[in-house]
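# Predicted model and sequence follow; I will ask about them next.
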Amino acid sequence: MPVGTPQPAIVLVRPQMGENIGGAARAMWNFGLDRMRIVNPRDGWPNQKAVAMSSGAGRLLDEAQICTSVAESLADCTYVFATTARARDLTKPVMTPEHAMKIAREKIAAGEKVAVMFGPERSGLENEDIAHANAIINVPVNPEYASLNLAQCVLLTSYEWMRGSVDVAPERVEMAKTNWATQSEVEALAHHYEERLDEARFFFPDHKADSMKLNLRNMWSRMPLTRADIQTLHGMMRQMVRWKNRAE
């Protein structure tokens, strides 16, 4: 059964290759979308190549709504986007995928039903298909090579849907079974190194010793050290001292 999350329907119009239908299903499910509608697939339905390519997203294909016309696929929708890579001589708003999915979220939140149409691989949507749409989605691509694979185009749109629907931190650190070091742990490390480097007469000449120690302390504080890092650095210094003592 489809998930209960309100979302746009993804409409594949006259797709030609089963592999691209399966790839589109996979791309949709990667980003939490599972409402697929297919209009007149060239090779009929069901399609085993689509199933093979879906790689775990086969449920979307099983539950896909198979339609005989674009009008049928959009009958229950109140707002429709059409994706196209080239100008169509039709007066419509043209949006980036990011902005289009923002509009889609607003309309779906208000109770409307939204669909996004994708055309066949060879030629894309026809003007007669786009005439059903309220707005156009145009992906900013290299103008010298504007052709996008069907599944890639579905993935871009699905990604923009999820990006605006969930709160994802722009950066995070994977803590590999450790925690950030405390100030006291960093201070102990700094003291350990100062003591051993002092014994090794690293802080030379004497009149520069204070500034060298300050630079060293500043270096430690600038590093995002974990407790594992602290233990490793203590161990490195202890081992170097042992090696020096054995050499003597």
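Arrived safely.

# rest of the way, CA atoms for contacts and neighbours
OK.

# elements contacting the strand or helix carrying Met101?
Assigned by DSSP states H and E, Met101 falls within helix 97-109. Packing partners of helix 97-109 (3 or more Cα pairs under 8 Å, 6 or more residues apart in numbering; DSSP states H and E): strand 114-118, helix 150-165.

# Counting by contacts, list what the shortest one packs against.
Translated: strand 114-118. Contact partners of strand 114-118 among helices and strands, from 3+ Cα pairs under 8 Å, 6+ apart: strand 9-13, strand 79-83, helix 97-109, helix 150-165.

# Give me the residues contacting the third one.
With Cα atoms under 8 Å, 6 or more residues apart in numbering as the test, helix 97-109 has contacts from 6-8, 81, 113-114, 137-139, 156-157, 160-161, 164-165.

# So which of the helices and strands packed on strand 114-118 is nearest His192?
Among the helices and strands packed on strand 114-118, helix 150-165 comes nearest to His192, with 46.4 Å by Cα to Cα.

# The closest one to strand 79-83, inter-axis angle?
Angle of helix 150-165 versus strand 79-83, following axes from the mean of the first three to the mean of the last three Cα atoms, to 10 degrees, is 130 degrees.

# Buried residues in helix 150-165, which are they?
Across helix 150-165, burial judged by 16 or more other Cα atoms under 10 Å covers 150-151, 153-162.

# ditto for stretch 191-209
For stretch 191-209, by 16+ other Cα under 10 Å, it's 192-194, 203.

# Kindly report the same for stretch 181-188.
Within stretch 181-188, the residues that count as buried by 16+ other Cα under 10 Å are 181, 185-186.

# The residue nearest to the spatial centre of the chain: what's its closest spatial neighbour, skipping adjacent residues?
Nearest to the mean C-alpha position of the chain, by Cα atoms, centre = their mean, lies Tyr159 at 6.2 Å. In space, and not counting its chain neighbours, Tyr159 is closest to Phe31: 5.9 Å by Cα to Cα, 6 or more residues apart in numbering.

# quick one: that neighbour and Arg42, what's the gap?
Per Cα to Cα, to the nearest Å, Phe31 is found 26 Å from Arg42.

# Between these two, point out the one with more neighbours.
The neighbour comparison of Phe31 against Arg42 (other Cα atoms under 10 Å) goes to Phe31, with 18 against 13.

# Second structure follows, compare the two:
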Amino acid sequence: MPTDQPQPAFVLVRPQMGENIGAAARAMWNFGLDRMRLVAPRDGWPNEKASAMASGAGRLLDEAQLCDAFPDSVADCTYVLATTARPRGLTKPVLSPERAMRIAAEKIAAGEKVAVIFGPERAGLENEEIARANAIISVPVNPGFASLNLAQCVLLVAYEWMRQTGEVVHEEIATGRTGWAVAAEIDALADHYEETLDRAGFFFPETKADSMKVNLRNLWSRMALTQADVRMLHGILRQMVRWKQRGD
């Protein structure tokens, strides 16, 4: 069954290769999209090569809406975005994928239906199809090699959709099998080093000892330490002391 998430429909117009349809389905499902519409696939439908390429996203193909003509594929939509890399001589807003998906998210949140249309692999969308769109999506690519594979274009737009709907974590640090060290653990580590270094005569001259200890505490507080890091740093210091005591 389709997800309940409000989202745009991705319309593949006259796709030529089943493999590209399957790859587009995978790209959509990677980013939580499952509303695929197909307009007159060249090799007929269903397509075994599409199903093989879709892998775990095969249900998108099973539930894809098949349309004989392009107008039928967007008939229920209030806002249509056309993807194209070639200038068409049409007066129409040209949007980056980021801007386009921001607008799409706003319109869908307001209850509108949005479609993004993708043309066939060899020549892209016809002017008559682009003329029915409200705006164009243009991906900033190398002008000397602007042609994108169908599935690549689908993936780029789908990724921007996920970004605009707030589901992207832009930065995180994986802590593995351990959690972050708490303040008490950092304090105990600082005490261990301060006491050991004090015995070793590190805080010299005495007039600078207090500021050196503050700087050392500040060093520990600036470090993002996990509980495993703290245990390892305790162990390193203990082993160094044992080594010194053995006189090796």
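Thanks, I have it. Every value quoted in this text rests on a predicted model; they were computed, and no experiment measured them.

# that older thread, mind putting the buried residues of helix 150-165 of the first structure in TSV, distance to Arg227 of the first structure included?
Below are these laid out as TSV (distance: Cα to Cα, whole Å):
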residue	distance to Arg227 of the first structure
Leu150	48
Ala151	44
Cys153	44
Val154	44
Leu155	40
Leu156	40
Thr157	42
Ser158	40
Tyr159	36
Glu160	38
Trp161	39
Met162	35
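
# which residues of the second structure fall in helices?
Ranges of helices within the second structure are 18-30, 48-54, 58-62, 70-73, 97-109, 127-130, 150-164, 183-199, 209-222, 227-246, based on DSSP state H.

# Buried deepest among those helices, which one?
helix 18-30 (a mean of 23; mean count of other Cα atoms under 10 Å).

# To what extent does that helix diverge from the first structure after superposition?
Superposed on the first structure, helix 18-30 of the second structure shows a mean distance of 0.7 Å to its aligned residues (mean Cα distance after the TM-score superposition for the first structure).

# elements contacting that helix?
Where contact means 3+ Cα pairs under 8 Å, 6+ apart, helix 18-30 of the second structure is packed against helix 48-54, helix 58-62, helix 150-164.

# Point out the one among those helices that comes closest to Arg231 of the second structure.
Closest of these to Arg231 of the second structure is helix 150-164, at 38.0 Å (criterion: Cα to Cα).

# now the angle from that closest one to helix 97-109?
60 degrees.

# got a list of contacts for helix 150-164 of the second structure?
For helix 150-164 of the second structure, using Cα under 8 Å, 6+ apart, the contacting residues are 20-21, 23-24, 27-28, 31-33, 97-98, 101-102, 105, 118-121, 168.

# what about 7 Å?
Among residues not part of helix 150-164 of the second structure, those counted as contacts by Cα atoms under 7 Å, 6 or more residues apart in numbering are 20, 23-24, 27-28, 31, 97-98, 101-102, 105, 121, 168.

# One more: stretch 221-237 of the first structure?
178-181, 189.

# likewise stretch 116-125 of the second structure?
Stretch 116-125 of the second structure has contacts (Cα under 7 Å, 6+ apart) with 8-16, 80-84, 149-150.

# can you tell me the distance between the two ends of it?
Stretch 116-125 of the second structure has an end-to-end distance of 12 Å (criterion: Cα to Cα).

# buried stuff in it?
116-121, 124-125.

# which two in the residues you listed are spaced the farthest apart?
Farthest pair in these, by Cα to Cα: Val116 and Glu121, 15.6 Å.

# Leaving out chain neighbours, which residue sits closest to Met53 of the second structure?
Gly22 (4.7 Å).

# so Ala25 of the first structure makes contact with Arg59?
No - judged on Cα atoms under 7 Å, Ala25 of the first structure makes no contact with Arg59 at a distance of 8.9 Å.

# circling back to that earlier point, which of the contacts of helix 150-164 of the second structure lies closest to Pro143 of the second structure?
For those, the nearest to Pro143 of the second structure is Pro97 (16.6 Å; Cα to Cα).

# Distance across stretch 221-228 of the second structure, terminal residue to terminal residue?
16 Å.

# ok, now stretch 205-214 of the second structure?
15 Å.

# Kindly report the same for stretch 162-169 of the first structure.
Note: stretch 162-169 of the first structure ends 13 Å apart using Cα to Cα.

# just stretch 44-62 of the first structure next, same as before
Start-to-end span of stretch 44-62 of the first structure (Cα to Cα) is 14 Å.

# how far is it from where the chain is centred?
Stretch 44-62 of the first structure has its C-alpha centroid displaced from the chain centroid by 23 Å (Cα atoms, centre = their mean, to the nearest Å).

# cool, stretch 125-134 of the second structure as well?
For stretch 125-134 of the second structure - counting by Cα atoms, centre = their mean - the centre lies 29 Å from the chain centre.

# Pull up the aligned stretch in the first structure for that stretch.
Aligned by TM-score structural alignment, stretch 125-134 of the second structure falls on residues 125-134 of the first structure.

# what residues are up against Met53 of the first structure?
Contacts of Met53 of the first structure (Cα under 7 Å, 6+ apart): 19, 22-23.
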